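A.B. asks: what shape does this take:
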Amino acid sequence: MDNPYNISSVLVVRRFNLAPETAFAAFLFATLSYMIILFSNLVLILTIVLNKSLHQPMYLILLNLPINDLIGSSALFPRLIKDILTNSSTMTYSVCVAQAFFIHIYGGGTVFILSAMAYDRYIAICCPLKYNTVMTNAHIMRIITYAWMSSLVVIGVLFVLLLRLPRCRSELTHPYCDNPSLLSLVCADTTINNIYGLVMVALTQIIANGMILYTYLQILVACFRSKRSDTKSKALQTCATHLAVFLLLECLGLFTIISYRIKSISPHLRRFIGVSTLIFPPTFNPIIYGLKTKEIRDKILDFLRNKILPS
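C.D. replies: Here you go, the predicted structure:
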């Protein structure tokens, strides 16, 4: 009783309180979802890597999106599947921190990568004559490095601030670990953590939303000024797919963040939206960017015809 802080390395995690008769269905759904995410994202990665004709700025930046999606889904699904299969409700603190770190890397990385993709499309459509001069290999590598380093630095500082605080609780109410759920275990002043988290969320949202809004407005203006209907339709289709992915992530992510600060929101709804953030974008991204992009779709179909279904 002299030490109020809990130094236990084992946490109790409240997941979905599944009944025995629904556990198998949940296990099957989680396993199939993860297999679909793995397969579709790996196909997209291999298609871009193995085809030299796709080693262009647009696709080299796009390559980072499925890599990032695999980081997020792999941080969630293997542990979730294991816990459903073994009916486990415990997790070590170190594993929880690692899971939370990679889930936040996934969230931040998606925002920065989509912003980089919007910048690439802006140069391609609004400044086509300067595209090859501006989007050199060196510039592409800088953009990709900035996107990953920005996410690593922002999330790294977030977790340094978290790990300095003592814990006195050991029960998580969220189905997976993230920074807010880990902060709920702390018995110390979290003002600095909360201010830093809110400031970083606000800055990244302002920068990302501002960049994407500006670039897509410029793209739309360029499209309507263009007299070529094929160029206009292709550009509008590209914008629509990018915006759909970005808005999906924004709606799910922002709701999850806000839900922690509104106690009246149902915990079941919070859990569902939180898990959806790690299921739907990694599932839909390869379909949107793979099947909806003619060059990638043709390469995938050629591979299937020549390797999988030879005549």
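A.B. asks: can we go C-alpha only for contacts and neighbour counts from here?
C.D. replies: Noted.
A.B. asks: so residue 15 sits in a helix?
C.D. replies: No. Using DSSP: H, G, I helix; E, B strand; the rest coil, the secondary structure at residue 15 is coil, not a helix.
A.B. asks: and the helices in the stretch 201-311 of the chain?
C.D. replies: 229-259, 267-277, 280-286, 294-303 (DSSP state H, counting those that start in this stretch).
A.B. asks: out of those, which gets nearest to residue 86?
C.D. replies: helix 267-277 (19.7 Å; Cα to Cα).
A.B. asks: in that closest one, what's buried?
C.D. replies: The neighbour-count check on helix 267-277 (16 or more other Cα atoms under 10 Å) flags 270-277 as buried.
A.B. asks: run this one through as well so I can compare:
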Amino acid sequence: MGGNSSIPSNMLEIEGFEISPEFKYPLFFLLLFVYSTLLFSNIGVLILILKEKSLHQPMYFLFCNLSVNDLIGNTVLLPQLMAHVLSTKRFVTYNQCLFQAFHSHTFGSASHIILVFMAVDRYVAICNPLRYSTIMTNKTVIGLSATAWGVSILLVSVLLGLTVRLSRCRSVIRNAFCDNPSLFKLSCEDVSINNFYGLFFTVLVFTFSIGGIAATYIRIALICWIKKNKELNNKALQTCASHLVLYLIMLWTGFLTIILHRFPNYPDLRKIAYILFHVVPANLNPIIYGLQTRSLRD
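C.D. replies: Down below sits the predicted model:
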């Protein structure tokens, strides 16, 4: 910690966005609007699913996970971001930063895993409709949900555990919020193990999610093609289309962030991409799912 004696060792400064004064309030209100709509729509969907007996089905309970995840992920990110848009002093403690990074990465990996499990649920519903109720029991749904959260928390704990062990020689987070790469870049030590595990973590989550989604959807498409049952095809297309759109939006905004981490010349683009990764799916999930699913729409 040699050269850092002037700053309390647990305080970090967040670089944030360079915003000219006339854009401060428009940006603040835009974020506030985005956050409010996201809270309103996700909490609305959760209450609806919990209150409405007809919606007590595996598909909707799995979707509840997505809403809860979106709410936590964005609540950890957006209020602080809004405060930082208005203030010039952007300081957080190291522990607050760690807390934000933990929830942010857990949010990212849980989104992927939950969407794969939702695809599996659709697969069972379309390809094994008669056995659906015996396969997708409440116990199964609880098990899948617990797995999604458990695996995410475990992977992220290791990710941040490797970062916490490093000593710090810098105190500025070169980002608009805290994530793992910004945290380990505070160190002057060798961070190759952090880079390696970070890459392993990303590849693992993406391979599982792309592989899982591709496998289930190819099987669903084949079944629909073989059976040529019009009603079945329409039903499959309707729920699967919405699910696939959610997945692709999340995949692209996620990819954008990862790619932009490799290009340090575009820091603002990276920050924006990361916020979009949190905000866009969380706002669209309830809308796309709500409008596509007849019982939810009614």
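A.B. asks: the helices of the stretch 201-311 of the first structure: which one's closest to residue 142 of the first structure?
C.D. replies: Closest among the helices of the stretch 201-311 of the first structure, once you apply Cα to Cα, is helix 229-259, at 21.4 Å.
A.B. asks: distance check, the residue nearest the centre of the second structure against residue 278 of the second structure.
C.D. replies: Residue closest to the mean C-alpha point of the second structure, counted by Cα atoms, centre = their mean, is residue 108 at 3.3 Å. For residue 108 of the second structure, the distance to residue 278 of the second structure equals 8 Å [Cα to Cα, to the nearest Å].
A.B. asks: does the residue nearest to the centre of the second structure lie in a helix or a strand, and which?
C.D. replies: Assigned by DSSP states H and E, residue 108 of the second structure falls within helix 94-127.
A.B. asks: pretty sure residue 174 of the first structure sits in a strand.
C.D. replies: No. Counting by three-state DSSP, residue 174 of the first structure is located in no strand; its state is coil.
A.B. asks: and for it, the neighbour number?
C.D. replies: 21 (other Cα atoms under 10 Å).
A.B. asks: try residue 90 of the first structure
C.D. replies: 16.
A.B. asks: so the closest residue to it other than its chain neighbours is in which element?
C.D. replies: Leaving aside its sequence neighbours, residue 90 of the first structure sits nearest to residue 12 (Cα to Cα, 6 or more residues apart in numbering; 4.5 Å). Using DSSP H and E, residue 12 of the first structure sits in strand 10-13.
A.B. asks: tell me which other helices or strands that strand touches.
C.D. replies: The helices and strands touching strand 10-13 of the first structure, judged by 3 or more Cα pairs under 8 Å, 6 or more residues apart in numbering; DSSP states H and E, are strand 90-92, strand 171-172.
A.B. asks: return the most buried member of these.
C.D. replies: Of those, the one with the most neighbours on average (mean count of other Cα atoms under 10 Å) is strand 171-172, at a mean of 19.
A.B. asks: what residues in the second structure pair up with the following helix or strand past that one?
C.D. replies: Downstream of strand 171-172 of the first structure, the next assigned helix or strand under DSSP H and E is helix 179-183. Mapped onto the second structure using TM-score structural alignment, helix 179-183 of the first structure spans residues 180-184.
A.B. asks: quick one: average offset of that stretch versus the first structure, please.
C.D. replies: Here the mean offset of stretch 180-184 of the second structure against the first structure after fitting is 0.8 Å, by mean Cα distance after the TM-score superposition for the first structure.
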